[in-house]
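Asks: Below: sequence and its predicted model.
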Amino acid sequence: MEEAVESEAVRRRLAVAVIVAAALATALLLWAKWVPYGAKVPGLAGSGVWPGSDILRTGGVRAGDAPSWGAATSFTGAYARAVWRALLAALLISAALQTLVPRAWLLRLLNRPGRLQSALAGGLAGTPSMMCTCCTAPVAVGLRRRGANIAAVVAYWLGNPLLNPAVIVFLLLVAPWQWTATRLVVGALVVVGGAALVSRIAEGRSPAVPVVVDEVEDQGPSLRRYQAVLLRLGVTLVPEYLVVVMLVGAFRGWLLPLGPGPASGLLLVVVAALLGTALVIPTAGEIPVAQGMALAGLSLGGVGALLVTLPAVSLPGMVMVWRAFGWRVTVATAGVAAAGGVLAAGMLVLLTR
């Protein structure tokens, strides 16, 4: 009898913790993502013009400019102002997933039979949060530490930026329909098929890739553990994130030379895909970048590559996840994103003919 009462008390405590985690995530996403993005739609629908500027040009940096402290600080400041809400939300949500939601529940949701099914579950789970690649990294790290498989976690990480419904709507309102179609089709292929492929590459020789799981994962929800995990995430992820963002900002003048020039055709597309994979932008930042590059003379292939690679992966995001993912998964994910950029280039050219 006492055991039954105790078991019921444990179940009730777990249910309350899950409700708290869900309420926290919903409130944070409303504050950081859903309400601000919803407020943008009427203005974009009326004007058909994106109001923001290209963040890569912040501080007056032009293609070919040498690295400088001013370039680093101006970019980091502009980027931080654009993403701080989402990054804070991601840290708080990640800590909640690691300490308030039972591990078995998460694994039941994400670890499906077969890589494609797991990738589909991860991609669908990531779509509502609509975060950029760096802001979603803490949540992806938390999911991996809880034991979610590679296909699901990589799809979650990629699905947040690539299948962001707000950005899809923004593209429909301010860009040619071919841009939206390319982003949707190639984005879905990269998120589901790419994540499954990354899982296959990583697990090819050893199906059970080690997962770093918290030692106290079965102790049940607690505020103390929540605070400890949140502190660990902030101390380990945020400083390295800011350092890499500053480096990208400092060197962006050397990363910008895309447009008319000696490189053309497939070579230009590959260069655009690689640069897009390295650069970091806030959510929807690819729209003004791609529009500006197109006006400057970048080919349709180059624009298509940027539409996928700029949001999908970035150097700061890769630095944030590599310890939890492992170097093979991180590099393979970047490779899949770059390959998706090349595919997007071809699709956009075909659709625009």
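Replies: Sure thing, it's come through. These numbers come from a predicted model, not from an experiment. Numbering: from 1, shown residues only.
Asks: Every contact and neighbour count from this point should use C-alpha atoms.
Replies: Fine.
Asks: can you tell me how far the most centrally placed residue in the chain sits from L100?
Replies: Using Cα atoms, centre = their mean, the residue of the chain that lies closest to the mean C-alpha position is T133, 2.2 Å off. T133 sits 24 Å away from L100, going by Cα to Cα, to the nearest Å.
Asks: just G48 next, same as before
Replies: Applying Cα to Cα, the value for G48 to L100 is 43 Å.
Asks: and those two? which has more neighbours close in?
Replies: L100 (27 against 16; other Cα atoms under 10 Å).
Asks: quick one: the helix or strand where R183 lies to chain centroid distance?
Replies: Using DSSP states H and E, R183 sits within helix 177-188. Distance of helix 177-188 from the chain centroid (Cα atoms, centre = their mean, to the nearest Å) equals 17 Å.
Asks: go on, stretch 180-196?
Replies: 13 Å.
Asks: any idea how far L171 is from T182?
Replies: Relative to L171, T182 is positioned 11 Å away (criterion: Cα to Cα).
Asks: Same question for S7.
Replies: 51 Å.
Asks: Who has more neighbours out of these two?
Replies: The neighbour comparison of S7 against L171 (other Cα under 10 Å) goes to L171, with 23 against 12.
Asks: what sits against the more buried one?
Replies: If a contact means Cα atoms under 8 Å, 6 or more residues apart in numbering, then L171 has W177, W179, T180, I287 as its contacts.
Asks: Isn't the third one up against L172?
Replies: Yes - under the contact definition of Cα atoms under 8 Å, T180 touches L172, with a separation of 6.0 Å.
Asks: hold the first one in mind and look at this next one:
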Amino acid sequence: MSSNPIESAAVPTAKRFPAWKPLLFLAILCVGLYWVKWDPYYHKAFVAIEKHDIGKSILADSYDSPWQAMWQYAQVYFLAIWKAAVLGIVLGSLVQILLPPDWIVRFLGRSRLGSHLVATLAALPGMMCTCCAAPVAVGLYRARASASASVTYWVANPVLNPATLVFMYFVLGGGFTLLRVVFGVVLVFGAAWLVGRLAERREVSGGRDTALPGDTTVRGSANGAAGLAAGSVTESNAALDRTGATALPRVAANTGGVSVNTTLAAAQAAADAEARKPFLQRWLPALWQLFLSTVPVYVITVLALSLARVWLFPHVDGALGDGVLWIVFFAVVGTLFVIPTAAEIPIVQGMLALGLGTGSAGALLLTLPSVSLPSLLMMRDVLGTRLLWTVAGWVALVGVLAGLVAYWV
């Protein structure tokens, strides 16, 4: 038995978490994903196998007026994603309420490869687009997942989507699919590493106090480890985070040898009083705050990009769409533009038929699904301005590299 009173307190606190809550979350997750993703994609896979096609490009229609084009694209886009968007917001709020806080801290609370692998494995069954995965990633972060693990979950959902890879293989061929897998892994884990390093610098400064959410203060450097070992974790009077729930201590990106069990115990202690509140009293504020922080900016930026798509995706002919400059152009455009899940496949298929070069196609296959301007802004609470631009730049860079490989090979 541990001699640390805080570490020892974690065990009985964890046992008090009602078992029905994670079971309810699992049931909602499975039913929602079956309705929104698993069943539709199962049937679409047979269409891809038989016809080597999954439908026309969402960019195929042309209109005389940019305003008409904006309205039409926004209408088609929102009709395609609304179920997944609703599911993402519901799951992003429930993950803060129905999962034991020590689970999130233990498995996703550190900027380490282990947390990134867990986040990737959790993302694979979700198969969400970047905008629908963003609310879940925000919810995980508010539940005390690390920024890097939250970003890993967010990016892995669209990039390593197994259904999309199946569609891609039968529609575009094995070469593009292999390109997507290889550079997709580089993109996901490279983004996790970059965010982890920058978050570490943001959260921990050598020798100074590290303020954790909820005014929980950990003394920095070696003194911090010693202080935590002695149980010197202090918390203010029921500090509240932005969701209206009691703030939980977050595991710093660089723990400096501090026992994770100590932080888990502090997280459990901070959540214990909050957990006694009725379910709806906790869930509805979390749902409302997540809605306010993601949906308005999402809708506005989708409408803006719908208006701009005429200029972002110029008409393709034999003289346009290949070479290094075009690869860079389409990598940047793909990073900013917003599409539904797997829509990059018919987009690239149609543009290749019109004369798009393989280099530009490779860049679009990596960047179009990975992130978008709306999803980046939805993740602003997790990333902050500096990390937001870092992730966007990394996605564009990997897209350029993938395009160059496709162009030369």
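Replies: Yes, it's here. Just so it is clear, the model here is predicted, and its values are computed rather than measured.
Asks: Can you tell me the closest non-neighbouring residue to the equivalent of L247 of the first structure over in the second structure?
Replies: Counting by TM-score structural alignment, L247 of the first structure lines up with A304 in the second structure. Spatial nearest neighbour of A304 of the second structure, excluding adjacent residues (Cα to Cα, 6 or more residues apart in numbering): M70 at 7.9 Å.
Asks: show me what contacts the one you found?
Replies: Neighbouring residues of M70 of the second structure by Cα under 8 Å, 6+ apart: L303, A304, L305, S306, L307, A308, R309.
Asks: measure the second one to P278 of the second structure for me?
Replies: A304 of the second structure sits 40 Å away from P278 of the second structure, going by Cα to Cα.
Asks: neighbour count winner among these two?
Replies: When neighbours are counted by other Cα under 10 Å, A304 of the second structure and P278 differ, and A304 comes out ahead with 13 against 9.
Asks: And G159 of the first structure, how far from L247 of the first structure?
Replies: Counting by Cα to Cα, the gap from G159 of the first structure to L247 of the first structure is 26 Å.
Asks: With L120 of the first structure instead?
Replies: Relative to L247 of the first structure, L120 of the first structure is positioned 34 Å away (Cα to Cα).
Asks: ok so, going back, please pull up the equivalent of the residue nearest to A304 of the second structure in the first structure.
Replies: Using TM-score structural alignment, the partner of M70 of the second structure in the first structure is A72.
Asks: helix or strand for that match, which one?
Replies: Assigned by DSSP H and E, A72 of the first structure falls in helix 69-99.
Asks: can you check M318 of the first structure too?
Replies: Per DSSP H and E: helix 315-325 holds M318 of the first structure.
Asks: which residues of the stretch 201-350 of the second structure fall in strands?
Replies: 210-212, 216-218 (DSSP state E, counting those that start in this stretch).
Asks: what span of the first structure lines up against the last one?
Replies: Right, strand 216-218 of the second structure. Mapped onto the first structure using TM-score structural alignment, strand 216-218 of the second structure spans no residues at all.
Asks: Return the list of helices and strands in contact with that strand.
Replies: strand 210-212, helix 221-229 (3 or more Cα pairs under 8 Å, 6 or more residues apart in numbering; DSSP states H and E).
Asks: can we see that at 6 Å?
Replies: strand 210-212 (3 or more Cα pairs under 6 Å, 6 or more residues apart in numbering; DSSP states H and E).
Asks: V83 of the first structure -> the second structure?
Replies: Match for V83 of the first structure (TM-score structural alignment): I81.
Asks: Report the contact partners of the counterpart of G341 of the first structure in the second structure.
Replies: Counting by TM-score structural alignment, G341 of the first structure lines up with G399 in the second structure. Applying Cα atoms under 6 Å, 6 or more residues apart in numbering to G399 of the second structure gives the contacts A331, A363, L366, T367.
Asks: Try it again at 7 Å.
Replies: A331, A363, L364, L366, T367 (Cα atoms under 7 Å, 6 or more residues apart in numbering).
Asks: so how far is the longest helix along the first structure off the chain centroid?
Replies: In the first structure, taking DSSP state H as the definition, the longest helix is helix 223-255. Using Cα atoms, centre = their mean, the distance from the centre of helix 223-255 of the first structure to the centre of the chain it belongs to is 14 Å.
Asks: how much does that helix stray from the second structure?
Replies: After superposition onto the second structure, the mean distance of helix 223-255 of the first structure to its aligned counterpart is 1.3 Å, using mean Cα distance after the TM-score superposition for the first structure.
Asks: Now which residue in the second structure aligns to P311 of the first structure?
Replies: Counting by TM-score structural alignment, P311 of the first structure lines up with P369 in the second structure.
Asks: Excluding chain neighbours, what is closest to that match?
Replies: P158 (5.7 Å).
Asks: just A10 of the second structure next, same as before
Replies: A265 (4.3 Å).
Asks: and what of L163 of the first structure?
Replies: Nearest non-adjacent residue to L163 of the first structure, counting by Cα to Cα, 6+ apart: T127, 5.9 Å away.
Asks: and the one you found, how many neighbours?
Replies: For T127 of the first structure, using other Cα under 10 Å, the count is 21.
Asks: counterpart of L189 of the first structure in the second structure?
Replies: In the second structure, L189 of the first structure lands on V186 (TM-score structural alignment).
Asks: Against L179 of the second structure, how distant is that match?
Replies: In terms of Cα to Cα, V186 of the second structure sits 11 Å off from L179 of the second structure.
Asks: helices and strands around the longest helix of the first structure, which ones?
Replies: In terms of contacts (3 or more Cα pairs under 7 Å, 6 or more residues apart in numbering; DSSP states H and E), helix 223-255 of the first structure is packed against helix 69-99, helix 315-325.
Asks: Mind telling me what element the match of P311 of the first structure is part of?
Replies: helix 358-370.
Asks: thinking again about what came up before, next up, the contacts around the closest residue to the match of V83 of the first structure other than its chain neighbours.
Replies: Setting aside the residues directly before and after it, I81 of the second structure is nearest to P340 in space (Cα to Cα, 6+ apart), at 6.2 Å. Contact analysis of P340 of the second structure by Cα under 7 Å, 6+ apart lists Y77, A80, I81, C129.
Asks: Apply 8 Å and report the result again.
Replies: Contact analysis of P340 of the second structure by Cα under 8 Å, 6+ apart lists Y77, A80, I81, C129, P369.
Asks: To what extent is the second one buried, counted in neighbours?
Replies: A count of neighbours around A80 of the second structure, defined by other Cα under 10 Å, yields 14.
Asks: That concludes my questions; thank you for your assistance.
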